[in-house]
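[1] Next come a sequence and a model predicted from it.
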Amino acid sequence: LFHPPSLLPVPLTSTSTSEGILTSSLRDIHHSFINTQTADMASVIKDALPSRLKPGNGEAEGRHHGKSQSHVAFENTSTSVAASQMRNALNNLADGVTDPKEKKRFETEMDNFFALFRRYLNDKAKGNEIDWNRIAPPKPEQVVDYNSLGNSESVEFLNKLAVLKLNGGLGTSMGCVGPKSVIEVREGMSFLDLSVRQIEYLNRTYDVNVPFVLMNSFNTDSDTASIIKKYEGHNIDIMTFNQSRYPRILKDSLLPAPKSAGSKIADWYPPGHGDVFESLYNSGILDKLLERGVEILFLSNADNLGAVVDLNILQHMVESKAEYIMELTDKTKADVKGGTIIDYEGQARLLEIAQVPKQYVNEFKSIKKFKYFNTNNIWMNLRAVKRVVENNELAMEIIPNGKSIPADNKGEADVSIIQLETAVGAAIKHFHNAHGVNVPRRRFLPVKTCSDLMLVKSDLYTLKHGQLVMDPNRFGPAPLIKLGGDFKKVSNFQSRIPSIPKILELDHLTITGAVNLGRGVVLKGTVIIVATEGSTIDIPPGSVLENVVVQGSLRLLEH
């Protein structure tokens, strides 16, 4: 499905495009502009479109925004030349694909990427920075309190539900190989195992058949296909599809990093979970779900152990006729960088920290002004998803992500690239009656680091039908745990803390340096353990540490 961009950018009024991320490439484009001033602009625009959608075929027509200022002409031409060069490069990549079916799939993917790239160029040309003066905290009707929802035991809507987990991420940040969802979390079970157990329990308890859908990436697809075979005898229907594979963009030239469709993995990237709408549609899974009578999709990150099906929210979505619901929870000091829901000229929107002008970042982090943050637990109406995709209504804010990848030849400097990404939460503005629900903190239990892993493995939680339930004797929210660099990888974490300490009465834990915890350790209050560089601290088995700071070196040798 190709989404044709505007054929010409909105003219620039005051913000120069020869700055920021476009600097070096626009310098090159300037020379092209000098050499093409007398060229027919229509041909430049025509070259920037996919061949099957060029004017003349009756499928796309361009509109020229007539402006006489020379700098506007330069901006328009610069953007058009960059788009034209990218389009030609993408066509060359597609020409190298020989299998007709694969070629069609690849061309569709590249057309969608090109639409995103073109929109990025236009945004840069317009200086499309968010207007902070138009931003306000959400209105009361834009956020519903979870406690005000009816306490539903109604299961009639479960037959209209499917559960989707975002399964595109790798476990590399925690030192693991393969999909992050297969990291062992608790009692020998992975994130994926726990999710499957939850859906099985739902299906068995209420005599329903809720499909379980995984959105993989090219990084996780083959491993996931092997892993899910073990669930074949289970009471669960598992469906999988891949999110898009887009070419990374060379920062200096604004051309694709891959030299062919079969280029190395490092030249490609999955474009964020905002891609779920088009990928769900293009894969055919959206229509399959609708044919089964499924109308509502509950989406969440694979590593959020608190994201379980909630009958109260499900019933609220049906009764309120909302096409989109974003679960929010109260922001704490640990969450100040998380995306938040805002009111933007009467419309509910998601605001990410990457979109915030530097001078307003502290205001964005304020718990007083923006007291909620997005859990990325999203409920959406599938018929509405189909509508916004087919009508080309999606225009989620683009998040440019700068990275470096290794050069092709040893000894050469790393190559600076750009990834254009979108977030699923940013789609809230495209759906009717979309709003947030302020949910209890228990519905947000992500595992991003080994600090999080220690928490979910602890005695603070028990496992019930694949769901982690906090001990009712806990006096408040979960403790804040900060483990240093020596605990970054799961293997190091497991060797240094072979037995998770009891933390039911813990408020705060900080451990840095070479620290090892013995078995049966109990931590209470605030505990800080700091092993200075070159030293080691061994906490003896059975130790009880309460409101203490342990520094220096401590080793106990068995004899």
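    That came in fine, so what should we check first? Given the structure is predicted, the values throughout are model-derived calculations rather than measurements.
[2] C-alpha from now on. contacts and neighbour counts both.
    Will do.
[3] Report the contact partners of Gly338.
    For Gly338, the contacting residues are Glu352, Ile353, Phe373, Asn374, by C-alpha atoms under 8 Å, 6 or more residues apart in numbering.
[4] Is it in a helix, a strand, or coil?
    coil (DSSP: H, G, I helix; E, B strand; the rest coil).
[5] and the gap between it and Ser70?
    42 Å (C-alpha to C-alpha, to the nearest Å).
[6] so where do the strands sit in the stretch 51-200 of the chain?
    According to DSSP state E, counting those that start in this stretch, the stretch 51-200 of the chain carries its strands in the segments 135-136, 143-145, 161-167, 184-186, 189-190.
[7] Against that first model, consider the following:
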Amino acid sequence: MSLAEQIDALPAPVLKRLHDRGFDEARLVQRAATIGVERDARNRLSGRVEPPAPDDIATAPVAGTADHARCRERGLSALSRGEVALCVLAGGMATRMGGVVKALVEALPGRSFLDLRLGENAALERLVAREGAHVPLWLMTSEATERPIRDALGPRLDGERCATFEQNVSLRLTPEGALFFDEDGGPGVYATGHGDLPDALRRSGLLDRFRARGGKTVWIANLDNLGATVDPAILGWHLAHGGPITVEVVDKVGSDRGGGPVRWNGRRVITEEFRLPRGFDPSTVPVFNTNTFLVDAAALSALVMEWTYVEVEKQIGDRKAIQFERLLGEITAALEPRFLRVPREGLASRFLPVKDEAELERRRPEIEAIAKARGMLG
């Protein structure tokens, strides 16, 4: 039985579940034919790749300077007009924190990651309360995280000021290109990556309604990076310098590795390290991507691009599975970015990633200090 026939033979409720979440059968069948054969060519950038030019990376305005004051004032004005929405990436397969949805893990005693993001949102609204403005909080969830997050939000969910929307799904394959079935006999459904955000957000209708109300900027950040709060000065810098997208980057320290800015065929882009051409020295890129983006809402709404779906091999129990994922940083291949170096140390830090329980234990003192300083604890 061909892959297309296997998919068509799935129960109708399963097919509806897939198609409601952006599943594209024809695209998966096309990719399946290339498993292994073209993996390296598909995953790596082709053409000329060079380190970023010295003037490609700007530095965020420093508190206490005239530039910071100007940028902060401009950012506060935009916030007071209701022109900014915060979009938090809270999807995935809920596998890294002992099987618990990360949003509901206690980042601080008695306060989950979700609680602290809600606290950030409340602090922002206090900042612009005199204008009666709101900063919508949207959470991109997945099948694995949607219900637990919605249950935790309870009456706060109103579909506009606080809303969730689900990212896309696809089907895992065997290394031979057939459907991968889980131990319970069902097809292996998985979330296809943060690169789902533009399509999933448009599908939700949230972006169109936000723009209709005068919304201008979508601030995108990882749930687990509690340093990446909405900062009026950074917002003001983004607005003052124009362009459809600003990407926050931080200096590499020690053995840090990660995706970052490069020049690809002369154009600025963000790319993951594993997508660099063989022979390219990652140490020539002094900063890396924090996955925090300020994006022009109109440009995001109009975005049309052919995404690269990277081929990833996963270990599922004692078996190998193939899945195809897309990365949000690739949005910079269609929208010309500006790179803004932000702090990663002290109370000004904008980079506090938490990938697992051990890292959370190490970072709790920093998270607590920053949460207090930025009003996230109420």
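    That came through, no problem. All of these numbers come straight from a predicted model, not from anything done at the bench.
[8] Let me see the TM-score of these two.
    Here the superposed chains carry a TM-score of 0.83, computed using TM-score structural alignment, normalised by the length of the second structure; 355 aligned residues with a C-alpha RMSD of 3.1 Å.
[9] coming back round to it: tell me which of the strands of the stretch 51-200 of the first structure sits nearest to Glu295 of the first structure.
    Relative to Glu295 of the first structure, the nearest member of these by C-alpha to C-alpha is strand 161-167, separated by 6.3 Å.
[10] okay but Ala221 of the second structure is in contact with Val295, surely?
    No - the pair Ala221 of the second structure / Val295 is not scored as a contact, 11.1 Å apart, by C-alpha atoms under 8 Å.
[11] picking up where we left off before, among the contacts of Gly338 of the first structure, which lie within strands?
    With DSSP state E as the criterion, strands contain Phe373, Asn374 from among the contacts of Gly338 of the first structure.
[12] any idea which of the contacts of Gly338 of the first structure is the one closest to Ser226 of the first structure?
    Asn374 (32.2 Å).
[13] Ends of stretch 429-436 of the first structure, what's the gap?
    Terminal residues of stretch 429-436 of the first structure are spaced 12 Å apart (C-alpha to C-alpha).
[14] Next, find the distance separating the residue mapped onto Glu272 of the second structure from the first structure from Ile341 of the first structure.
    By TM-score structural alignment, Glu272 of the second structure lines up with Glu352 in the first structure. Separation of Glu352 of the first structure from Ile341 of the first structure (C-alpha to C-alpha) stands at 9 Å.
[15] What is the equivalent residue in the second structure for Leu286 of the first structure?
    Under the pairing rule here (TM-score structural alignment), the equivalent of Leu286 of the first structure within the second structure is Leu207.
[16] What degree of burial does that match show, as a neighbour count?
    22 (other C-alpha atoms under 10 Å).
[17] so the match of Glu272 of the second structure makes contact with Val361?
    No - using C-alpha under 8 Å, Glu352 of the first structure is not in contact with Val361, being 10.3 Å away.
[18] who's more crowded, the two?
    Glu352 (20 against 15).
[19] can you pull out the helices in the stretch 251-400 of the first structure?
    Counting by DSSP state H, counting those that start in this stretch, the stretch 251-400 of the first structure has helices at residues 276-282, 285-291, 311-320, 361-365, 382-390.
[20] outside of the shortest one, which residues touch it?
    When you say that, I think you mean helix 361-365 of the first structure. Val336, Lys337, Ile353, Val356, Lys369, Phe370.
[21] from those residues, which single one is nearest Lys259 of the first structure?
    Lys259 of the first structure lies nearest to Ile353 out of these, by C-alpha to C-alpha, at 33.4 Å.
[22] what's around the closest one, how many residues?
    Using other C-alpha under 10 Å, Ile353 of the first structure has 16 other residues around it.
[23] ok, now the one 3 residues further on?
    When neighbours are counted by other C-alpha under 10 Å, Val356 of the first structure registers 17.
[24] which residues does it contact?
    Contacts for Val356 of the first structure (C-alpha under 8 Å, 6+ apart) come out as Ile130, Phe364.
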